[in-house]
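Participant: Below is the structure, and that's it, no one-letter string:
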């Protein structure tokens, strides 16, 4: 206040007064603060992220959101002045589906920055990924060319829709059964599937599952030759 009074008393030129009064150009804080849900969320459900940065001048600033190197749209951004200072702060929010291995990045650019600054939120940390399929067969050994039932299980996925495909020696099998069960505790699902095949030497059975939370299908292989009479029962996980 004393300084402003001196300026008025001395009747300095208006342009000089404005020059001394205005804020100096300054970059935003680095990195921006990025926050999301603090509790676990269901896969593919909408989640909102907030990005804030402060201490910059002039107020013009560019905020973009990215996921898997692709720019996201639909964000809402607000710029306001900081109380008690001549700098500004920005807050931006965006809502995206929760997916595995799909981090969200808030990127900020400003005239006083040499290059954009950013922060990233790893969505995988707050969602439950479906378990890889596990396969099992008879506890004991069987005679060659007899029918055996192979079981496949995957749990912890959401939403309910899931694809289970069976193959024997690379050929798709028909006649499999699939039962999808809701877990009342966490509202996720588990899939139980089985198929009956003929146990032959040097034959393998593959259970392959696909779900929207996976980037690509996951599978497990059961070695039928290992349960033929005289062999040790085992299975191979991929």
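Facilitator: Structure's in. What do you need? All values derive from a computational prediction rather than experimental measurement.
Participant: contacts and neighbour counts: CA atoms only from here.
Facilitator: Fine.
Participant: residues touching residue 199, list them.
Facilitator: 142-148, 224-225, 228 (C-alpha atoms under 8 Å, 6 or more residues apart in numbering).
Participant: run the last query once more with 10 Å
Facilitator: 142-149, 205, 223-228 (C-alpha atoms under 10 Å, 6 or more residues apart in numbering).
Participant: Disregarding residues adjacent in the polypeptide, which is nearest to it?
Facilitator: Nearest in space to residue 199, with sequence neighbours left out and distances taken as C-alpha to C-alpha, 6 or more residues apart in numbering, is residue 145 at 5.0 Å.
Participant: Relative to residue 136, how far out is that neighbour?
Facilitator: 18 Å (C-alpha to C-alpha, to the nearest Å).
Participant: Compare neighbour counts for these two and give me the winner.
Facilitator: residue 136 (18 against 12; other C-alpha atoms under 10 Å).
Participant: what about the nearest residue to that one once chain neighbours are set aside, which helix or strand?
Facilitator: Nearest residue to residue 136 in three dimensions, chain neighbours excluded: residue 151, at 5.2 Å (C-alpha to C-alpha, 6+ apart). Counting by DSSP states H and E, the element that carries residue 151 is strand 147-157.
Participant: And the contacts of residue 199, which of them are buried?
Facilitator: For those, a burial check counting by 16 or more other C-alpha atoms under 10 Å picks out 142, 148, 205, 223-228.
Participant: quick one: which of those residues is nearest to residue 105?
Facilitator: residue 205 (41.2 Å; C-alpha to C-alpha).
Participant: OK, contacts around that closest one?
Facilitator: Neighbouring residues of residue 205 by C-alpha under 10 Å, 6+ apart: 135, 150, 166-173, 195, 197, 199, 220-224, 235.
Participant: Could you check which helix or strand contains it?
Facilitator: Counting by DSSP H and E, residue 205 is found in strand 204-210.
Participant: Comparison target, given below:
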């Protein structure tokens, strides 16, 4: 019986990762996330394949992979085109909507942990998720790794203001000498951290470097800004006068991102008649880097855009995207909606904003007047307004061109086609 987790949480990107990884409890769901292997053993340098299958009838929402190792929880892969250089999907999920298996190349001991395949179900205003039971991965190291400075991550992607962890393992068989962290390479490289001396307010060491036999020289950099983007190297020096560089790690490239704002959708300023074409515009701003996608949907089916522009914002390194689309109104659109979908590598799931087409439609009423004689030489006159939209209406009576009565508190009745009569 697979272990499932189902909780709801507000759609707050900064909290999403933490909440998703509380894999506790069980839940009865109409669909399941299956991970066929409970454990896998692989040698360093080989390719690791992790299987995941999501029931075909599962609701809309993305699938993500996470690795958990002790207190460390990390996003391993999503299927929205973000950069995960060592990870690829096994099947094209556009054609196979159930197989979300992945491959991890060039496995190292740092890849040890339990991997969870997680299905998100997006709703408004909450999000729920179902997790697979997890696959534990053990990695057997190779002999030559004992003599190398190891940096397990080739790349790291972090949002502005967050904290990035840079791992480094230095063999205790190396000669005596300090370990330093640099940003960049060559003569112009920038010193990021010295474990022995110096003041580095935003950097903290993770390992216990004063402990005998310590090999962990990992660091954390807090309050990340766009200026922190670059490649970081963990470098071992050999003790001397002066100390000489002994060996450098392969480097970890840090990509810094800024989340786009929630999309804003603007429809026509006035209602339009059935059969007319109306335009909608969508805008999202303040994101970095520039690469972003914006798609339009009507009732969940993708529609084309008229034009889409991405421009750099004034006096800023961030960008803005704007797009327009058009829709021909029909009688069926009383229950239709248009969606603007924005996706960026800084996001775990796309941002969406809906516009209700019923707020755009105008249907004029058909007017009918009926009269019949009543006692005392009087005439009873009935006015009927049929098949109109929207609901709000007032009727004005004129007698020889002069207003005789205004009915403002009418309660129209709706027919099965969505139109009103009063």
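Facilitator: Looks like it arrived, so ask away. Every value quoted in this text rests on a predicted model; they were computed, and no experiment measured them.
Participant: what about the equivalent of the residue nearest to residue 199 of structure 1 over in structure 2, which helix or strand?
Facilitator: In structure 2, the residue paired with residue 145 of structure 1 according to TM-score structural alignment is residue 275. Residue 275 of structure 2 belongs to no helix or strand when elements are defined using DSSP H and E.
Participant: tell me the secondary structure for residue 18 of structure 1?
Facilitator: helix (DSSP: H, G, I helix; E, B strand; the rest coil).
Participant: since we're on it, how many residues are nearby?
Facilitator: Residue 18 of structure 1, neighbours per other C-alpha under 10 Å, totals 10.
Participant: in which helix or strand would I find residue 200 of structure 1?
Facilitator: Using DSSP H and E, no helix or strand contains residue 200 of structure 1.
Participant: Surely residue 74 of structure 2 and residue 68 touch.
Facilitator: Yes - Residue 74 of structure 2 lies in contact with residue 68 (C-alpha atoms under 10 Å); the separation is 6.6 Å.
Participant: what about those two, which has more around it?
Facilitator: The neighbour count for residue 74 of structure 2 versus residue 68, taken as other C-alpha under 10 Å, is higher for residue 68 (19 against 15).
Participant: Can you show me the strands along the stretch 151-300 of structure 2?
Facilitator: Secondary structure of the stretch 151-300 of structure 2 by DSSP state E, counting those that start in this stretch: the strands cover 155-159, 164-166, 179-183, 190-194, 203-205, 219-221, 230-238, 244-248, 252-257, 264-266, 272-273, 277-287, 293-298.
Participant: how about CSV for these, with distance to residue 406 of structure 2 added?
Facilitator: As requested, the strands of the stretch 151-300 of structure 2 are exported to CSV (distance: least, C-alpha to C-alpha, whole Å):
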stretch, distance to residue 406 of structure 2
strand 155-159, 59
strand 164-166, 68
strand 179-183, 76
strand 190-194, 77
strand 203-205, 73
strand 219-221, 70
strand 230-238, 71
strand 244-248, 86
strand 252-257, 59
strand 264-266, 34
strand 272-273, 26
strand 277-287, 33
strand 293-298, 40
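Participant: and residue 161 of structure 2, how many residues sit next to it?
Facilitator: 14.
Participant: roughly how far apart are it and residue 274 of structure 2?
Facilitator: With C-alpha to C-alpha as the criterion, residue 161 of structure 2 and residue 274 of structure 2 are 48 Å apart.
Participant: what's the answer for residue 321 of structure 2, then?
Facilitator: 30 Å.
Participant: same check, this time on residue 202 of structure 2
Facilitator: Counting by C-alpha to C-alpha, the gap from residue 202 of structure 2 to residue 274 of structure 2 is 60 Å.
Participant: Same check on residue 128 of structure 2?
Facilitator: 38 Å.
Participant: Over to residue 282 of structure 2?
Facilitator: Separation of residue 282 of structure 2 from residue 274 of structure 2 (C-alpha to C-alpha) stands at 23 Å.
Participant: Not counting its neighbours along the chain, what's nearest the equivalent of residue 164 of structure 1 over in structure 2?
Facilitator: By TM-score structural alignment, residue 164 of structure 1 lines up with residue 294 in structure 2. Once flanking residues are discounted, residue 294 of structure 2 sits nearest to residue 342: 4.6 Å by C-alpha to C-alpha, 6+ apart.
Participant: Same check on residue 195 of structure 1?
Facilitator: residue 176 (4.5 Å).
Participant: can you confirm residue 15 of structure 1 is in a helix?
Facilitator: Yes - under three-state DSSP, residue 15 of structure 1 falls within a helix.
Participant: what residues are up against it?
Facilitator: Neighbours of residue 15 of structure 1 in contact, by C-alpha under 10 Å, 6+ apart: residue 21.
Participant: Give me the distance between the equivalent of residue 209 of structure 1 over in structure 2 and residue 121 of structure 2.
Facilitator: Alignment note (TM-score structural alignment): residue 209 of structure 1 maps to residue 342 of structure 2. Distance, residue 342 of structure 2 to residue 121 of structure 2, using C-alpha to C-alpha: 17 Å.
Participant: Could you pull up the contacting residues of the residue lying closest to residue 291 of structure 2 once chain neighbours are set aside?
Facilitator: Closest residue to residue 291 of structure 2 apart from its sequence neighbours, by C-alpha to C-alpha, 6+ apart: residue 344 at 7.0 Å. Residue 344 of structure 2 sits next to 80-82, 257-260, 287-294, 350-351 when contact means C-alpha under 10 Å, 6+ apart.
Participant: Among the residues you listed, the buried ones, what's the ChimeraX command?
Facilitator: Here is the ChimeraX selection string for the buried members of these, based on 16+ other C-alpha under 10 Å:
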select :80,257,258,259,260,287,288,289,290,292,294,350,351
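Participant: Which residue ranges of structure 2 form helices?
Facilitator: 13-20 (DSSP state H).
Participant: thought residue 308 of structure 2 was touching residue 323?
Facilitator: Yes - if you go by C-alpha under 10 Å, residue 308 of structure 2 and residue 323 touch, sitting 4.2 Å apart.
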